[in-house]
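[1] Sequence unavailable; structure follows:
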């Protein structure tokens, strides 16, 4: 049976037929350990998955959604199937099927951390922020959905950023060897030069923003010094142009999301990083502009504030899926 990596290119972005999505949700419910599936049911499930490529894709997505959001509660197995439990099972299957059908293409991969991130020594969940002090005295602020490891030994101080965003304030190295402080992402290396800086990794790019001191960025075949009040995006292929620092780049540390004449689509994508679920933006309103400061600890309230200031309304389909549509 093919895994997610074995599916045809682009399959992970494929929209699912609502009927197939509901069947996948039903099969996932029937195959839950609490439902005590027998051998005949397992074979029937395998046959359904093998009968069409979209069946297997729907099955994989259903597993990933449920692993992250626990849409199908474990207690809704075969035991005690009273009228209330049957109704709860139907509601759970309907919610999962709706998520499978309506979730924006590519967003599952965006929300689903790689294996290295799940195994990282330091992690934050969606909507969580955390402060960490490293063994050398450096301070690290972690944004939502972040995972990193650290290696501090006799020759180096190395942060391995797998996913997410960090604000780092490096401490002077008291070690006699004056070990360099570096951050590595899949796209390149950042070497700190006595500094306070922000590093973000998102999909296939990384970005560094420098508030104090300077950093040296190495990516592809290039190297560049990024000074205070500058920021730079880079990929594994090289460096983009250095740009002036966006003043509110690290507003998230104070639990704020700052928008400065931002498109509504871009704002919704950024807000989604801090929400357990997804926010879809209807193309009819995606180009509307928004400015302001918003508290990240209540994303529902942020959405209501958006609806109060722009000609839009918010539809909450499930606790995990909201859509911004024209008013």
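    Happy to help now that I have it. Please read all numbers here as calculations on a predicted model, not as lab measurements.
[2] switch to C-alpha atoms for all contacts and neighbour counts from now on
    OK.
[3] Spell out, range by range, the strands that occur in the stretch 201-327 of the chain.
    Assigned by DSSP state E, counting those that start in this stretch, the strands in the stretch 201-327 of the chain fall at 205-219, 222-227, 230-235, 238-239, 243-244, 256-263, 278-281, 289-295, 312-318, 321-326.
[4] Tell me, how many residues neighbour residue 286?
    18 (other C-alpha atoms under 10 Å).
[5] give me every residue that touches it.
    Going by C-alpha atoms under 8 Å, 6 or more residues apart in numbering, residue 286 touches 263, 264, 265.
[6] any idea which of those has the most stuff around it?
    residue 264 (23 neighbours).
[7] Need the winner for burial among the strands of the stretch 201-327 of the chain.
    Scoring the strands of the stretch 201-327 of the chain by mean neighbour count under mean count of other C-alpha atoms under 10 Å gives strand 278-281 as the most buried, with a mean of 24.
[8] residues in contact with that one?
    Here strand 278-281 makes contact (C-alpha under 8 Å, 6+ apart) with 103-104, 107, 264-265, 268-269, 271-272, 320-325.
[9] The same query, at a cut-off of 7 Å, please.
    103, 104, 265, 268, 272, 320, 321, 322, 323, 324, 325 (C-alpha atoms under 7 Å, 6 or more residues apart in numbering).
[10] Max pairwise distance over the residues you listed: which two?
    265 and 320 (17.8 Å; C-alpha to C-alpha).
[11] quick revisit: please compare the contacts of residue 286 by their distance to residue 90 and name the closest.
    residue 265 (32.9 Å).
[12] residue contacts, the closest one?
    Contacts for residue 265 (C-alpha under 7 Å, 6+ apart) come out as 281, 286, 287.
[13] Include distance to residue 28 when you put the strands of the stretch 201-327 of the chain into CSV, please.
    CSV is the format used below for those (distance: least, C-alpha to C-alpha, whole Å):
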stretch, distance to residue 28
strand 205-219, 35
strand 222-227, 48
strand 230-235, 38
strand 238-239, 43
strand 243-244, 48
strand 256-263, 37
strand 278-281, 21
strand 289-295, 36
strand 312-318, 19
strand 321-326, 20
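[14] Of these, which is nearest residue 198?
    Each of those has some distance to residue 198 by C-alpha to C-alpha; the shortest is strand 205-219, at 5.0 Å.
[15] between that closest one and strand 222-227, what angle do the directions make?
    Angle between the axes of strand 205-219 and strand 222-227 is 110 degrees (criterion: axes from the mean of the first three to the mean of the last three C-alpha atoms, to 10 degrees).
[16] okay, pairing it with this:
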């Protein structure tokens, strides 16, 4: 919990796993398949050296993302798979028969369900910040930020409804979430209360 992990696959492909993420690797004579079970990964594909080219693809419950000489991330969240391309290109193919595949170029991102690929947008500069242990917020709601920080720590992290809508901008550590909470308390009208090490609440700061 709270840590990313980097692995190198048999062909040299590099995979960084986000916290609470799980993959299966299924390489065969015909393809290089990474099955993302949960969470998020950043993939830097290796040049294929086998005599017969094997496509590198990431499978999720919603379909596949096939690498075309690339560096890209895949995340499962909110009933869809989110793909961001940093180098090269990726072909998205929803799992439902007849669904239209979409090719993403470097600098593009899109979500997809089993039925269709959603709107293609630009990749934020900080989209892969989690691989460096950082969360970059730009006018992010406090409750959303705390939900993300909560993925990187044990126990419960609650946000009081009275402060949930506060907007937050800044860079926060995912490796030291207690320090991130202290920074929030120093910059916002909020108080961080530790009932125990594993039960933390963020609410309004009491009036002086």
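    Right, received. Where do you want to start? Predicted, not measured: the structure shown is a model, and the values here were computed from it.
[17] Can you give me the TM-score here?
    Overlay of the two chains. TM-score (TM-score structural alignment, normalised by the length of the second structure): 0.93; 202 aligned residues with a C-alpha RMSD of 1.1 Å.
[18] Just give me the closest of the contacts of strand 278-281 of the first structure to residue 181 of the first structure.
    Using C-alpha to C-alpha, residue 272 comes nearest to residue 181 of the first structure of those, at 31.4 Å.
[19] Could you check which residue of the second structure pairs with that closest one?
    Matched by TM-score structural alignment, residue 272 of the first structure corresponds to residue 150 in the second structure.
[20] again with residue 159 of the first structure
    Under the alignment by TM-score structural alignment, residue 159 of the first structure pairs with residue 34 in the second structure.
[21] ok, that match - contacts?
    23, 24, 25, 26, 57, 58, 59.
[22] in the strand or helix carrying it, what counts as buried?
    For residue 34 of the second structure, the host element (DSSP states H and E) is strand 31-38. Within strand 31-38 of the second structure, the residues scored as buried using 16 or more other C-alpha atoms under 10 Å are 32, 33, 34, 35, 36, 38.
[23] Quick check: closest non-adjacent residue to the match of residue 272 of the first structure.
    residue 157 (5.7 Å; C-alpha to C-alpha, 6 or more residues apart in numbering).
[24] Equivalent analysis for residue 327 of the first structure, please.
    Closest to residue 327 of the first structure by C-alpha to C-alpha, 6+ apart is residue 312, at 4.2 Å.
[25] What residue in the second structure is paired with the one you found?
    Going residue by residue (TM-score structural alignment), residue 312 of the first structure aligns to residue 190.
[26] Go ahead and flag the most central residue of the first structure.
    The centroid of the first structure falls nearest to residue 111 when counting by C-alpha atoms, centre = their mean (3.5 Å).
[27] one step back: from the contacts of strand 278-281 of the first structure, pick the one nearest residue 302 of the first structure.
    Taking the contacts of strand 278-281 of the first structure together and measuring to residue 302 of the first structure by C-alpha to C-alpha, the closest member is residue 268, at 10.1 Å.
[28] any idea how far the closest residue in space to the closest one that isn't next to it in sequence is from residue 299 of the first structure?
    The shortest distance from residue 268 of the first structure to any non-neighbouring residue, by C-alpha to C-alpha, 6+ apart, is to residue 279 (6.2 Å). Distance, residue 279 of the first structure to residue 299 of the first structure, by C-alpha to C-alpha, to the nearest Å: 10 Å.
[29] got it, and residue 217 of the first structure?
    Taking C-alpha to C-alpha, one finds residue 217 of the first structure at 34 Å from residue 299 of the first structure.
[30] now do residue 203 of the first structure
    Distance from residue 203 of the first structure to residue 299 of the first structure, counting by C-alpha to C-alpha: 23 Å.
[31] who's more crowded, these two?
    Shown here are residue 203 of the first structure and residue 299; by other C-alpha under 10 Å, residue 299 has more neighbours (17 against 11).
[32] Ignoring the adjacent residues along the chain, who's closest to that one?
    Nearest one to residue 299 of the first structure, counting by C-alpha to C-alpha, 6+ apart, is residue 275 at 6.5 Å.
[33] ok, now which ones touch the one you found?
    Counting by C-alpha under 7 Å, 6+ apart, residue 275 of the first structure touches 126, 127, 299.
[34] aligned partner of the last one in the second structure?
    Which is residue 299 of the first structure. Per TM-score structural alignment, residue 299 of the first structure is aligned with residue 177.
[35] With residue 18 of the first structure instead?
    Checking with TM-score structural alignment, residue 18 of the first structure has no match.
[36] Residue 18 of the first structure contacts residue 101, correct?
    Yes - between residue 18 of the first structure and residue 101 there is a contact at 5.7 Å, judged by C-alpha atoms under 7 Å.
[37] And those two? Which one has more around it.
    Taking other C-alpha under 10 Å, residue 18 of the first structure and residue 101 do not tie; residue 101 has more neighbours (20 against 15).
[38] Regarding the more buried one, what is its secondary structure?
    helix (DSSP: H, G, I helix; E, B strand; the rest coil).
[39] so how far is residue 217 of the first structure from the closest residue to residue 232 of the first structure other than its chain neighbours?
    Distances taken as C-alpha to C-alpha, 6+ apart place residue 242 nearest to residue 232 of the first structure, at 4.9 Å, with adjacent residues excluded. Residue 242 of the first structure sits 11 Å away from residue 217 of the first structure, taking C-alpha to C-alpha as the criterion.
[40] just residue 189 of the first structure next, same as before
    Relative to residue 217 of the first structure, and taking C-alpha to C-alpha, residue 189 of the first structure is found at 6 Å.
[41] ditto for residue 158 of the first structure
    Separation of residue 158 of the first structure from residue 217 of the first structure (C-alpha to C-alpha): 14 Å.
[42] Residue 113 of the second structure corresponds to which position in the first structure?
    Under TM-score structural alignment, residue 113 of the second structure pairs with residue 235 in the first structure.
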